[in-house]
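> how would this look folded up:
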Amino acid sequence: MYQSPIRKVQILKYQEGQFSQRTDYLASEEPLEIQLSFGATEQRMQRSLAITMRTPGQDFDLVYGFLFTEGIIHQRSDVIQMRYPGNQLDPEAQENIILVELHPHTNFDFERLNRHFYTSSSCGICGKASLEMVQTHVHFLLDPQNPQVAPPTLLRLPQLLLPQQSLFGQTGGIHAAGLFSATGELLLLREDVGRHNAVDKVLGAAMQKHGFPLRTEILLVSGRAGFELVQKAIMAGVSVMAAVGAPSSLATELAEAHNLTLIGFLRNGGFNVYTGKERILGT
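You can find the predicted model right below:
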C-alpha cells in the first residue's frame, strides 16, 4: 500500500480579519521499524533494531544511511537484501517495517549496540563519551587541503537546493539534505520531516550509487548543524559540510577533531567558517 509523503487536510484560516475554509498540505510522518536478520547461515537471528519517525519515501536509502552511520554496515555488500515483510495485524502499516538481511560475514555485537544506542544530541550521553564513541566508527581520514571551494560556489548552494525541495514547497514543514560537487553541481537531494533522516537518506543513496568516502563533495543541510549530523558526515568521509542554520558547540568540536570544514549561517549572501578554513579559497 503506497504511503504518500504529503497529506491533504482542511483548515480554518484567519487572515485580514476574516476566517475562511482552506485546503492545506502537511508533510506525512509515519513510524518505520528497522529489523535485522543476521548471524551465520545456520544460526540466523532476527531482532528489531530501532523505530524512527520519518516521511515515507526513499525508505531503503534511509535504512542504508542509518545502518552505515551507526557503524553496523561498512559497504553496500554487507546487505543481502531489504524488503517490506508486511504486517498481518495491520495491513495499512505494511510499509512501516523494513527487514534487512545482513551478510553472514557482517559482524557486530547486537546487545552492545542495544545498550549504547543513540541518535540525537538529547540522548543524555556526555560530550566526551559521544566524541569517543564516534571515534571508534570513523574509517576515513580527510585531506585538510581538498576539495578547494570558492565562496561564490557556497553562496549558490541554498539557491540551487530550494527550488528542488518539492515537499517543502508544498508543505513548508520538512528538512532537506543535498550533496553537491565542489563546483556546485547538485548530485543528490533527499527530504524528510526529520533532519537526521534527510541526511541518512542522501548518504544512503550516495552509498548505493557512488560508495564512500565522499571526499570531494559538499553536504548541505537546510537547518542547523547538530553533533549527530556532523557525525554522519564524518563517517561518510565528507570534507565540507554547510548548514543554513547554526552549528552547536559539540558539532564544532567534532568537526575540528576530524578536519571537517564546517560552515554555518549560509544565507543572505554570507556564511561563517567554524573549522577547516584551509579548504575555502581566499581565507
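> from here on, contacts and neighbour counts on C-alpha atoms
Noted.
> center of this protein - which residue?
Central residue check for the chain by CA atoms, centre = their mean: the C-alpha nearest the mean position is that of residue 199, 1.6 Å away.
> surely it meets residue 229?
Yes. Using CA atoms under 8 Å, residue 199 makes contact with residue 229 at a distance of 7.2 Å.
> ok, back up a step: from residue 211, how far off is the residue nearest to the centre of the chain?
Note on residue 199: its distance to residue 211, by CA to CA, to the nearest Å, is 15 Å.
> can you pull the buried residues of stretch 198-216?
Residues 198-208, 212-216 are the ones in stretch 198-216 that count as buried (16 or more other CA atoms under 10 Å).
> ok, and what's touching that stretch?
By CA atoms under 8 Å, 6 or more residues apart in numbering, the residues outside stretch 198-216 that reach it are 58-66, 68-69, 75-76, 140, 142-143, 146-147, 175-179, 181-182, 188-192, 221, 229, 232, 236-239.
> so how far is stretch 245-257 off the chain centroid?
Chain-centre distance of stretch 245-257: 16 Å, with CA atoms, centre = their mean, to the nearest Å.
> actually stretch 75-91, not the one I wrote
Chain-centre distance of stretch 75-91: 20 Å, with CA atoms, centre = their mean.
> so which bits of it are buried?
For stretch 75-91, a neighbour-count test (16+ other CA under 10 Å) marks 76, 78, 79, 82, 84, 86 as buried.
> okay if I get the residues you listed as a markdown table plus distance to residue 264 and secondary structure?
As requested, the buried residues of stretch 75-91 are exported to a markdown table (distance: CA to CA, whole Å; DSSP: H, G, I helix; E, B strand; the rest coil):
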| residue | distance to residue 264 | secondary structure |
| --- | --- | --- |
| 76 | 31 | helix |
| 78 | 34 | helix |
| 79 | 35 | strand |
| 82 | 36 | strand |
| 84 | 38 | coil |
| 86 | 42 | coil |
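> so which of those comes closest to residue 246?
Using CA to CA, residue 76 is the member of the buried residues of stretch 75-91 that lies nearest residue 246, at 32.3 Å.
> contacting residues for the closest one?
64, 207, 208, 211.
> all strands for the stretch 151-283 of the chain, in order.
All strands of the stretch 151-283 of the chain, identified by DSSP state E, counting those that start in this stretch, fall at 175-181, 186-192, 217-221, 240-243, 261-267, 270-275.
> could you also give me the structure for this second sequence? I'd like to compare it with the first:
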Amino acid sequence: MTRITARRKIIRVKLGESSVMRDDVLAVEEPLEMRVNGRSLAVTMRTPGHDFDLAAGFLVSEGIITTGEHFFTARYCAGATAEGVNTYNVLDVTLAPGVAAPDPSLERSFLTTSSCGLCGKASIDAVRTKSAFSVDEDPLVVDAGLLSTFPDKLREAQAVFEKTGGLHAAALFDGTTGEMLVAREDVGRHNAVDKVIGWAVKENLLPLTGTVLMVSSRASFELAQKAMMAGIPVLAAVSAPSSLAAEFATEVGMTLVGFMRGSSMVLYAGDKRIAQDALQPVD
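The predicted structure is shown next:
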C-alpha cells in the first residue's frame, strides 16, 4: 500500500506566544526507478501514486513512445525491504514489439530531483527532444474568460495540497468547453505534468490537440517541452515563465500564458489563440 501523505510531530512557533506541539501532514517524497525492458533508465523523486501514468508520460517526454499502443505493460518489481515488503519504488515498463528501446545516451547518470527533471541529462544537446507532433497549426482559440476559470478548477482538484500545502499540480482542460479531463499532483512539477500526459497516453488521446495544460507552478522550459511532446498547444501557469520557456513556445508555435490571477493574465507567446475581449490590462 503506497502512502501519499505522512504524519509528523511538529512545533509551531509564533513570536510572543507559547510554542505549540501538534501533528502535521506532509506530502510523501520517495524515489522511483523507471526501467524499460529491464534496463534502468532514470530515477525520479516523486509522490507515490499514478506511477504508471508517470512512467508513460516520461517516455513521451523523452521521445521514446508516442501512442498508448507503444506502452505494452508495466509492473512493480524489486524494491523489497529486508522483510520482503514491496516498496513500489521500482517500475519496469515493457515496450510493445517493434518499438525501439531507449538510446543508451538517454540514461540518466544521476538522480532526477523533485525540482528538476532535466538535471540528469548527459549533455546540453540532449535537453531538446524532437516531437512527433506539431502544435504550430493547432486551430484552437480559447476564450480568455473561460481560461481564467482554470486556476480555481485546478485548485479545487488538489486534494493532497489541501492537507499538506506541499504539492504541485497539473491539469488538462478541453480548450473549447473548459472541461477538466484529468488532474494530477506531485512534489515535482515535471512529475505532475508527466502523470497528466501519461494518463492521456493510456487513453490513446495523443496528440492532445485542442487542449490546455494548466500548472500550479512557474512555466519552465521543461514543462513547455513536455507539452510540445504531447501535442498540447496551450500552456498556462499560475506563476511566471522562464525566458527560455517563452522563447521555446514562440519557436514551436505554442501559446504560453503566465501570472493567471483572477481575471488577469499575461500572454508571452501565441496570443493568436486567446480571445482577449475579457482580458483586464496588467501593468
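> quick one on the thing from earlier: for the residue nearest to the centre of the first structure, what is the corresponding residue in the second structure?
Matched across to the second structure, residue 199 of the first structure falls on residue 193, judged by TM-score structural alignment.
> next: residue 226 of the first structure.
Taking TM-score structural alignment, residue 226 of the first structure has residue 220 as its aligned residue in the second structure.
> and the gap between its match and residue 193 of the second structure?
Separation of residue 220 of the second structure from residue 193 of the second structure (CA to CA) stands at 12 Å.
> same thing with residue 107 of the second structure?
From residue 107 of the second structure to residue 193 of the second structure the distance is 20 Å (CA to CA).
> again with residue 233 of the second structure
Residue 233 of the second structure is 14 Å from residue 193 of the second structure, where distance means CA to CA.
> let me have the contacts of residue 76 of the first structure in a markdown table, extended by distance to residue 30 of the first structure.
Listed next are the contacts of residue 76 of the first structure as a markdown table, based on distance: CA to CA, whole Å:
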| residue | distance to residue 30 of the first structure |
| --- | --- |
| 64 | 18 |
| 207 | 24 |
| 208 | 24 |
| 211 | 28 |
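> give me the contacts around stretch 8-19 of the first structure.
Here stretch 8-19 of the first structure makes contact (CA under 8 Å, 6+ apart) with 20, 21, 22, 23, 24, 25, 26.
> tell me which element the second one falls in.
Taking DSSP states H and E as the definition, residue 21 of the first structure sits inside strand 18-27.
> and that strand against the second structure, how far off on average?
Average distance, strand 18-27 of the first structure versus aligned residues of the second structure after superposition (mean CA distance after the TM-score superposition for the first structure): 0.8 Å.
> how about that strand: buried residues?
Using 16+ other CA under 10 Å as the test for burial, strand 18-27 of the first structure gives 25, 26, 27.
> need the helices for the stretch 51-200 of the second structure, in chain order.
For the stretch 51-200 of the second structure, applying DSSP state H, counting those that start in this stretch gives helices covering 51-61, 144-147, 150-156, 159-164, 189-202.
> need the winner for burial among these.
helix 189-202 (a mean of 28; mean count of other CA atoms under 10 Å).
> now do that one and strand 211-215, the angle between them.
With axes from the mean of the first three to the mean of the last three CA atoms, to 10 degrees defining the directions, helix 189-202 of the second structure sits at 150 degrees from strand 211-215.
> mean per-residue distance, helix 189-202 of the second structure to the first structure?
Averaged out, helix 189-202 of the second structure is 0.6 Å away (mean CA distance after the TM-score superposition for the first structure).
> and that helix with helix 51-61, angle?
When the same axes, to 10 degrees is applied, the directions of helix 189-202 of the second structure and helix 51-61 differ by 90 degrees.
> buried residues in the helix or strand hosting residue 9 of the first structure, which are they?
If you go by DSSP H and E, residue 9 of the first structure is part of strand 6-15. Using 16+ other CA under 10 Å as the test for burial, strand 6-15 of the first structure gives residue 6.
> show me what residue 148 of the second structure lines up with in the first structure.
Structural alignment places residue 148 of the second structure opposite residue 155 in the first structure (criterion: TM-score structural alignment).
> count of neighbours near its match?
Counted with other CA atoms under 10 Å, the neighbours of residue 155 of the first structure add up to 17.
> same check on residue 89 of the second structure?
Neighbours of residue 89 of the second structure (other CA under 10 Å): 22.
> for it, list the residues it contacts.
30, 31, 32, 33, 76, 79.
> recalculate using a threshold of 6 Å.
By CA atoms under 6 Å, 6 or more residues apart in numbering, the contact set of residue 89 of the second structure is 32, 79.
> that one matches what in the first structure?
That one, residue 89 of the second structure, aligns with residue 96 by TM-score structural alignment.
> swap in residue 236 of the second structure?
Checking TM-score structural alignment: residue 236 of the second structure goes with residue 242.
> how about the nearest residue to the residue mapped onto residue 182 of the second structure from the first structure, chain neighbours excluded?
Superposed on the first structure with TM-score structural alignment, residue 182 of the second structure falls opposite residue 188. Nearest non-adjacent residue to residue 188 of the first structure, counting by CA to CA, 6 or more residues apart in numbering: residue 179, 5.1 Å away.
> I figured that neighbour hits residue 187, correct?
Yes. Residue 179 of the first structure is in contact with residue 187 according to CA atoms under 6 Å; the separation is 5.5 Å.
> more neighbours: the two, which one.
Legend: neighbour count by other CA under 10 Å for residue 179 of the first structure and residue 187, higher for residue 179 (26 against 13).
> how close does that one sit to residue 230 of the first structure?
Distance of residue 179 of the first structure to residue 230 of the first structure, given as CA to CA: 14 Å.
> cool, residue 264 of the first structure as well?
To residue 230 of the first structure, residue 264 of the first structure is 12 Å away according to CA to CA.
> give me the aligned partner of residue 261 of the second structure over in the first structure.
Using TM-score structural alignment as the criterion, residue 261 of the second structure maps onto residue 267 of the first structure.
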